[in-house]
Every structure is written in structure tokens, then in C-alpha cells.
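*Asks:* Okay, sequence plus prediction incoming.
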Amino acid sequence: MDEPVDRPIQVGDAQLGVGLRPAPRRSKSQARVGASAWESRYRVLVVSSDVMATLLVIAAAAMIILRITRQPYFLHASGTAATILCVLPISRAWSQHVLGDGAEEYRRLVRGLLVSAVLVALAGILFGALDVQPWVFLVVPAVGVLALFQRYLLRQTLHRARRRGQCMLPVMAAGGPGTVRELIERTRADAHVGWRVEAVCTGERGSEKGVGDIGGVAVAGRLDQVADQVRRGGYRVVAVTPAPYWTPQRLQQLAWDLEGTGAEMVVAPVLMEVAGPRLNFSGVLGMPLLRVTAPAFTGGRRVIKDVVDRTLAAFGILLLSPLLLMIAALVKANDGGPVLYRQRRIGRDGDAFMMIKFRTMVVNAEAIRNELLAADEGAGPLFKMRRDPRVTRVGAVLRRYSLDELPQLFNVLSGTMSLVGPRPPLPEETLSYERAAQRRLLVKPGITGLWQVSGRSDLSWEESVRLDLRYVEDWSLALDLAILWKTARAVLGGRGAY
């Protein structure tokens, strides 16, 4: 642990004593009102936005259909609206636990709308109203588009507030010093998640060596005092991280002790980077087990990904062809050199391919590189400079907004790259790969990836590898779509690009 501290820390409007000194007890209303007020307001905003989207789209559709058919579809309109507004809460699309972060919020909304569409279609068949097709195939999807867009805007507003330190959930971290420190660092780096670790419990009876703090967060007590400290401090989340102290019996007892406190218990698995579709809960012989399935690198889902990649690449080339021609003309006019830059990169299973980009450097850039090695600012084996003298004026603009990478759409079309995947490495980079980094080569490299939307060139080498491995292990089509959407935002902001 770090240097001892002898000051109390604040949690909302309560003081929590450090070390093994108990914090002053607060009433349940005092402990929860500060943390739950904004949650209630946010939930009201989400529910209101869904209701508004439903009523607006259905009212507009009813008016349009009335103009076309001259028939009032009051029953169809009211029935569709009632179905959607009844199914969404049943589908737990308004559950407090999923609002504001993660893909589960969007999945539940889409699932609820799909069920609504099926129910409307079944009602049409059951009551002989065969003219429900527009409501099923047009109106309900339109409600989904508007509702998803509104939820996205609300989430961005919430994330901006969290980056300012507002709308955060006070967290008690309980575990080993190393795993607790990692949790603290991650919650600070990803403030949009809404967790703020405000106190720590660590160590067993007889093992404490005085009071102190971990990562700047005061230690409030031992692991056997978690429930007592939560009752006094009014924490909303108890994050249990790996520690030798935790046994199944102690975790179960902690869950019982936290009942009635208003705190949610979250247990961090040892496999920190495994998530998404690979994790499944199942019961065997009455025991809850967390199943970790093997990552899939081949099969039907990968075929679908390949088809989607090539289709979107072809569409993107057609749509962006005027921009591609304009950039090519600017690169040529800048110094008269070649428009494209071809570079040997390593793809799936270690196979080499020629990656193409718009040229952003002077023609003899590779020859000059050896003279600049002393000024290398890159992470790990990567060579990077924030102010690389080899970059041309046109190239600087192209790099800032990643326009130089647009020709890689032709690599995607040819099948050597994917739209989303790990960063395509240079051959010399792979020579220094450790075993973990080599797993990046199990899938096709991508034009963009988790590394692109999480900081780009500002990332450390270790963080870049961690993000790429997370993508390799936990890939899904939904993750691809989310990364593509976030890439557009990162590129427009020019964040981390040089």
C-alpha cells in the first residue's frame, strides 16, 4: 500500500473513516438520495423519449396512411402504440441497471421492438386485418430508429457529465491490493462508465499494517468488514476483485449481508479481458458456473463478417469516389510524386500482403527514417513522431482525419483486410512479438479497431496489444458496428492521430 493517510474521505454527504475506524452511520434515505436522484431523472428522460418516439412516429404514419388510403387506421395505430409501450417494460428495456452504458441497453430496446412487431403481425392474422404490413415493417422499425437515436443523444449527455465528475456511482472496492489498484485506474480512465471508487477494503484480520490508501483511495477496513462499511458509507456498488480471502461461502455471506443496503454487488472474474458472447452462466449440479467458450476464428459468423466487409467496402468506394479522386489530385499536385504508398504488412495467419494508402510523406521517407530513430516517440516497436519532418503539408491534413487510409477499402474488397480488426503490423514488428501479441494474427487486420477508437497513436504499446486481443477474443458483429460508429467520431475529432 502507499503512504498512510489520517484524514477521512467523503462519500456524498457522509464521512468514512480510514483504516479500521468505522464511518458515521447514515440513514437509508441519507445514504441513497444523492446517488439515486440523477438516476431517477435519467430513467424518466429515457422512458419519456421512448414514449415520444412511439407516439410521434405512429401519429405521423397514421396521417400519411390516411392521406394515401383515405381510411382512418385508429385501431391499427392505437394497437401498435399500446403494444410497443407494453412490451418495452416487459422486455426490461427501461431497467435502471442497463441505462447509460454498454450495448445491453440497445439490445433490450431492439428485442422489445422485434417482439412488438411480431405481436402486431399475429394480431393482424388473428383478427383478419391483413393490412398491418406497413405497421410491422415500416412503422415499428421507424420507432426503433428514432428511439435509438434519442437514447444515444441522452447517453452522450450523461457521459459528458460523468467526465466532469457528475452523475457517478460511489463504489466500494474489496479485494487484493493489486486488483483493487487496477480497478481504480480503469474507472478513472473510463469515467463514462460512471463508477468512482471512493473507499477500499483489503486484507484479512491480523494482516493489516496500519491505515493507508491504494491509488489515492483510502482504505476503510478489512475484507470481513465490507458490509458494515457499506451500511455506514451508503455506497451504490460493491466491486469484489480477486483476493485469496474470497471463498464461495464468504462471497455468498457478503451477498446476504448486503441485502437491504441498496448496494449492488459486482464480482470481477479473474479472466478480466473475456466478455461479451463468450461468457455464459449455467447451472451444473446446483452450482452456478461461468462458462468461457473458445473464441471463434472460423465458421458461419466469420463468413457473414467477410460478406458484410466486402459489401460495405464496395459501397464505400462508390460513395467516396469523388473524394478519392480529389485527394489523389492534391497529393500529386503537392510534389509530383506517386499518389499511393504501398507497404508490406502482415495479415491473418502471418501472411504478408501489400497495404495501400495515400502517400503522406516525402518520396524518400524510408531513407530518412534511420536519421530520425533517436527522436522516436512510438510505443513498443512502433516508430512514431508527433512532428515528423517527412510528412508533407497535404499529408498532415490527411493523417489528422485518417483520410490517407481510405484506399485500404480496396484491401478489404480483395479480402486481405477487414473493416474492423487489429492494427496491420509491419514484418519487423512481428519479430519482437511475444506470445500474447501473436494472437493478433489469428484474424484479418482492420482499417479501424478498438485501438483506433480508444486513443489511436496516444496509446501505449501494452494498451494497444490489450485492446487488439480483447477484440480478437470477444468479436461480434454488434461490436464491429459500434467500433465503426465510434471511429467516425474519433476521426472527425482528429484525436490521437499524427
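*Replies:* Cool, the structure landed.
*Asks:* Only C-alpha atoms from now on, for both contacts and neighbour counts.
*Replies:* Noted.
*Asks:* Can you tell me the closest non-neighbouring residue to Gln278?
*Replies:* Heads up, residue 278 is Arg, not Gln. Closest residue to Arg278 apart from its sequence neighbours, by CA to CA, 6 or more residues apart in numbering: Thr293 at 5.1 Å.
*Asks:* so that neighbour makes contact with Ala275?
*Replies:* No: contact between Thr293 and Ala275 fails when scored by CA atoms under 8 Å: they sit 10.3 Å apart.
*Asks:* which one of the two has more residues nearby?
*Replies:* Between Thr293 and Ala275, counting by other CA atoms under 10 Å, Ala275 is the more crowded of the two (16 against 11).
*Asks:* OK, contacts around Arg111?
*Replies:* Contacts for Arg111 (CA atoms under 8 Å, 6 or more residues apart in numbering) come out as Ser91.
*Asks:* That one: helix or strand, and which one exactly?
*Replies:* helix 104-126 (DSSP states H and E).
*Asks:* Okay, buried residues for that helix please.
*Replies:* For helix 104-126, the neighbour count (16 or more other CA atoms under 10 Å) marks 105-106, 108-117, 119-121, 123-124 as buried.
*Asks:* Use this one as the comparison:
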Amino acid sequence: MSATSVPRARRRSAAPPSVDGWELFAPGIRGEGTAARRAWRSRYVRQSAILDAAAAAIAGFAGYYLWFVVFAAYGPRPPLWAVLVFPVVWVPVMLVARAYEERFLWIGVEEYRRVLNAAVLVLALVATVSWGLRLDVARGLVVVTLPLATLLTVSGRLAHRHWLRRARQRGEHLQTTILVGSRETVAALDEQLQRTPEQGYKVIGCCLPSRERSTGADAFNGLPVLGGVTDVVDVVHRFEVDTVAVLPGPEIHGSVLRRLGWQLEDTDAELLLAPAVTDVVGPRVHIRPVAGLPLLHMERPELTGVRRWTKELVDRSAAAMGLLLLSPVLLAIAVAVCLDSRGPVFFRQERVGRCGETFTMLKFRSMVQGAPKLVEDLTRADEGNGVLFKMRHDPRVTRVGRTLRRYSLDELPQLINVLRGDMSLVGPRPPLAKEVEKYGLDMHRRFLVKPGLTGLWQVSGRSDLSWDDSVRIDVRYVENWSLTFDVMILWKTVGAVLRGSGAY
């Protein structure tokens, strides 16, 4: 079997329900109605406003206490009740900054950008009012209170969003969705939405072009076929659909999309247009008007220049600091490895790095000596994804090695690789040469950057991923690399390591 033909791990049942019995596929959703399913949105907005007011009140009292009690600042001290003015100002300014609009909430970074805009607006408002009315405002109080309110507000919204994601993973607060497009594009988007249930899209069926419905099948890829491209509006009315996701195809051109948008204006359904290019997000994608047309402009990935040198500097500085701070832990692990079994402390292995150059990767030895030679004897017990050899209960792993692998402690010596410049703190997984021989064209994109000590692979399931998912995740990282992206992955790595999911 080739590397690209490994079957996907996530599939719906082989016997999908019929169109008339689609309630079996999405139980309890049809009878609710769009308005009932969306009722949680207004509650979410109100809860966000309450959280913001609470954050502002806490920041106000904390700023008052720190500035006038802890720091004992000189100057006129306002009465304590005056700090309650700050929440009264904070929430309306957030409203002016459009921080409560549903399109900016619960997904993407725009929600947090709106909070920062509100903070700047409050600062400008305080400066203008104090200057215009000649008020003696405690500047230190503003310096302490405003940043603290911003931090608490962003933290509250992060926690609120996390609560929503957990609820959606339990099947709550979902919006029914139909996919419109060719079989290939519909299948790809459906599988991607299945991988991210926290996004809240419950796919209940699809509408295919007429030339692809000639087979007369009631379902495809586990999805009921609810109609054709011209039947979308009827399907929306019939099944009270919340969202229509349209993908590019030969029968779905500009005039068809324009008419579909007009027709959906009389319904409660939202219209989403999926681009042909996937796994490209963030600042690389812009909509630019050209000759009256909204064209999607895709910037080149920024893998060179100042940003690359900044990443290099951050990597090596953090690796040096990490080795210094973790030296007692590294020494304790080295002693445990020596006492547990015979063999060297470190396991050295040739891996392929940036531009296809090989380097020696270091790890604490977690297996018995000579473990690589025993792989052939365990081939039948392989639980990997068709390319990578993995076993959940590998007999080659030592007692100490199980603990090291469970919490990824065996990978700490790779900080030395980062310090030497062979690896980065964040990047694709460093592959073996024999794995590279099985790579397709897409997978070679990963060699544009250095392999990482951690990466999207580690925070997305690690060894539990299929080969197709591993390829998609590595390419996605390269296509969307940024320093912010690295910080996000490092933050998620902490939770992934503590959970130990996919670590074996």
C-alpha cells in the first residue's frame, strides 16, 4: 500500500439513513427549529457582557488598592465607590468597538482584537476628557487598571470560548449544515468538519450537481443526498437548515451563487463560501476587489528574512535557558535511565531536517539496547498509520521509558539540537530517511522549515493520527507559519503533554 492510500480513521457508519429518515442521523435537531437552535447565541452575548463588566470591576478595585495602598502613591485619592465608574464605561466602549457582534465571537482572533481596540479607545477617552475638563486623574491608576482589565477580559473570553467548545463536543449548540458541491470537495470538507466538532457545524446532508446524481444513490460518503444544486433553497425550508456551505464546482459559478444568495435572504440560513485552497489561514488570505470582483488573494508563506532570524534567535535563547533551568531534571532522568537497564543514556538517530539535510537527533533512551533491530520481529503488531511504526504496548520500552514517553520527557535532550541549530522549538516532526522515501510531493513542503521539538503533530493527536492527517498538519504548519502560531502551539503543548494523548 502506498503512503497516500492509507484509509482514513474517521468514517461514518457504512449504512447511512435515508433522506426521509434523516432524523436518525441528527436526532432531536429537526423539531427544534433554527430560532430555537440559535437561542444560545443571545445568551452567550449577555454572558460575555457580564464577564466583561466583572473583569472591569475587579481591575478597578485591584488598581485602586495597588496604586493607593501598596504603592502609596501621592495625590488626590478618589472615593472607593468611584472605581465602579470603570465597568459602566468599559462595557459601552466594548459595544462601540463591536466586541459583542456574533460574527466576531467564539471563533478566530478578531474577538480579542476588538477587546484591544476597546482598551485603546478607553485610553484615548480618558486622556481627552481629563485634558478638556482639566481633571486631575491618577495616571498611575489608569496605567494599572486598564491593562489589568484588558488581560482579565481576554482571559474571561478565552474561558467562555473553551466552555462553548466543550459543549459542542458534547453535541450542544450545533447548527445544522448542508454541503453543496462536487462529491470530492464535499467529502473533503465533511471530513474536515468531523475532525473539528468544536466548530459547531452538524452536517446533515449534501446537494450534488445533477451530473453526479445520475447514479440515483440516496447517500454518499455517509451523507444523505438531499437534492441538487437547484434544490438548495427547498432543502433549507424542508429541513430548517442553519448553514449552507458551498464549494467550488463546474455547475456552481458566479451567477448561480448570486441567485442562491438572493434566495437565502428570505430564510434564516447562513451562506458560507469555501475556497478551493484549504489549510491556508490567517494573514496570508485577503479579499481584494479587482475589476468589481472580490478576489481571494493568497500571500506567499514568509519563511525567510527578519522573521526567520527572529525565530532562530528565540529558539536558541529559549533552548539555552531551558537547558540551564532543567539541568537538575535532566541529570535525574539520566541517572534513572542508567539504573533501569543496560545501555547508553542517550539514543542517537539520524533524522532529516531542513532542506533534506540529515542530523543526529538526541533523546533519552526509553527502549532496551538494540531496539531498532527488533522492529522486523514486531511488524505484524504494528499499530501505526501505514508509514510510521507504532505500538501502544511496545515490549522494547523499559519501565522508566514508559514514564518518559508518557510525559514526553525523553525528548528533552532535543534542546541540544535546537541550540546547535539542527531543530526548532516548533516545527514538523523530524522524519527518518526511510519515511522520506515514501513521501509524496506535498509532504516535501515540510523541509522548507526546521523540524521541531513540538508542533501541530504533537498537539493534534500524535501517534493516533492517520497518515493523511499527519501530512495535512505538517503542510498546514509550513503554509501558515508565524511567531504567533508558534506561541499558540507551545501553549497547547503543555496540555497535550499532561494529557499524554497519543504518546506511546
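*Replies:* Cool, the structure landed. Predicted model only: the values in this text are computed from it and were never measured.
*Asks:* coming back round to it: distance of the residue nearest to Arg278 of structure 1 relative to Leu183 of structure 1?
*Replies:* As judged by CA to CA, to the nearest Å, Thr293 of structure 1 and Leu183 of structure 1 stand 25 Å apart.
*Asks:* Determine the longest helix present in structure 1.
*Replies:* Ranked by residue count and defined by DSSP state H, the top helix of structure 1 is helix 28-69.
*Asks:* For Glu198 of structure 1, which three-state class applies?
*Replies:* strand (DSSP: H, G, I helix; E, B strand; the rest coil).
*Asks:* so how far is Ala276 of structure 2 from the aligned partner of it in structure 2?
*Replies:* Matched by TM-score structural alignment, Glu198 of structure 1 corresponds to Ile204 in structure 2. Separation of Ile204 of structure 2 from Ala276 of structure 2 (CA to CA) stands at 22 Å.
*Asks:* Which one of those two is surrounded by more residues?
*Replies:* Using other CA under 10 Å, the more surrounded residue of Ile204 of structure 2 and Ala276 is Ile204, with 23 against 9.
*Asks:* right, and the more buried one touches Pro224 too?
*Replies:* Yes: with contact defined as CA under 8 Å, Ile204 of structure 2 counts as touching Pro224 (7.2 Å).
*Asks:* so what's in contact with these two at the same time?
*Replies:* Common contact partners of Ile204 of structure 2 and Pro224 (CA under 8 Å, 6+ apart): Trp22.
*Asks:* Show me the strands in the stretch 251-400 of structure 2, by range?
*Replies:* Ranges of strands in the stretch 251-400 of structure 2, per DSSP state E, counting those that start in this stretch, are 270-273, 285-290, 293-298, 346-352, 358-364.
*Asks:* Quick one: those strands as a markdown table, columns for distance to Leu179 of structure 2 and mean neighbour count too.
*Replies:* Formatted as a markdown table, the strands of the stretch 251-400 of structure 2 follow (distance: least, CA to CA, whole Å; neighbours: other CA atoms under 10 Å):
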| stretch | distance to Leu179 of structure 2 | mean neighbour count |
| --- | --- | --- |
| strand 270-273 | 10 | 14 |
| strand 285-290 | 22 | 12 |
| strand 293-298 | 21 | 12 |
| strand 346-352 | 40 | 17 |
| strand 358-364 | 44 | 19 |
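*Asks:* and of the ones you listed, who's closest to Ser317 of structure 2?
*Replies:* strand 358-364 (18.8 Å; CA to CA).
*Asks:* what's that closest one aligned against in structure 1?
*Replies:* So strand 358-364 of structure 2 sits over residues 352-358 in structure 1, by TM-score structural alignment.
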